[in-house]
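In: Sequence isn't available, so here's the structure alone:
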């Protein structure tokens, strides 16, 4: 196994492309996006509307080095501050196969 940082985002579905474009500028190109994430948070109940994507969230997962995690956080902090959303950074182990 290999130690990595796990960086997770919950952001408005309409902002995913902006987030990924910002990450590409710092050479982060490996990620997973799960659409239609839903839950309850500081902006109330979000997602789960089958008729419109107006209040949908998306989940973005990145496994990276410590240095990349720091660069990601600094790059996206202004985006999160202005648009909302959540970012979590934690330690993880990548299973090498």
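Out: That came through fine. As the structure is a computational prediction, the values presented were derived from the model and not from experiment.

In: drop to CA atoms for contacts and neighbour counts, all remaining ones
Out: Will do.

In: Now do the contacts for residue 24.
Out: With CA atoms under 8 Å, 6 or more residues apart in numbering as the criterion, no residue contacts residue 24.

In: this is the other structure I want to compare:
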């Protein structure tokens, strides 16, 4: 049987603490790393969603401008043709 004195007890406790830290440090590191990567992914995903919505909004504005430009062009062409048509008669 081992006789424990304060020095041996302290040595055993410190060695167990060291072994525990060596075994659990990689796990703790990986969990923290996964947490921060997940946090970054969520931040980027929310930014992606907002950019996607902004893209839809801008595409709709572009479509409205194209439609408005097409209408104005047809009205200008119609008025030009109308002016030439009345002068030639």
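Out: It's in. Note that the structure is predicted; figures quoted are calculated from it, not measured.

In: Quick check: TM-score for this pair?
Out: Here the TM-score for the pair of chains, by TM-score structural alignment, normalised by the length of structure 2, is 0.23; 24 aligned residues with a CA RMSD of 2.2 Å.

In: wait, doesn't residue 36 of structure 1 sit right on residue 60?
Out: No: applying CA atoms under 8 Å as the test, residue 36 of structure 1 and residue 60 come out as separate, 11.2 Å apart.

In: so where do the helices sit in structure 2?
Out: 6-88 (DSSP state H).

In: Could you do structure 1 as well?
Out: Secondary structure of structure 1 (DSSP H): helices located at 16-25, 66-83.

In: To residue 94 of structure 1, which of those helices lies closest?
Out: For residue 94 of structure 1, the closest of the helices of structure 1 is helix 66-83, at 13.4 Å, according to CA to CA.

In: chain center to that closest one, what's the gap?
Out: Taking CA atoms, centre = their mean, to the nearest Å, one finds the center of helix 66-83 of structure 1 at 10 Å from the center of the full chain.

In: ditto for stretch 53-70 of structure 2
Out: 24 Å.

In: Alright, calling it a day.
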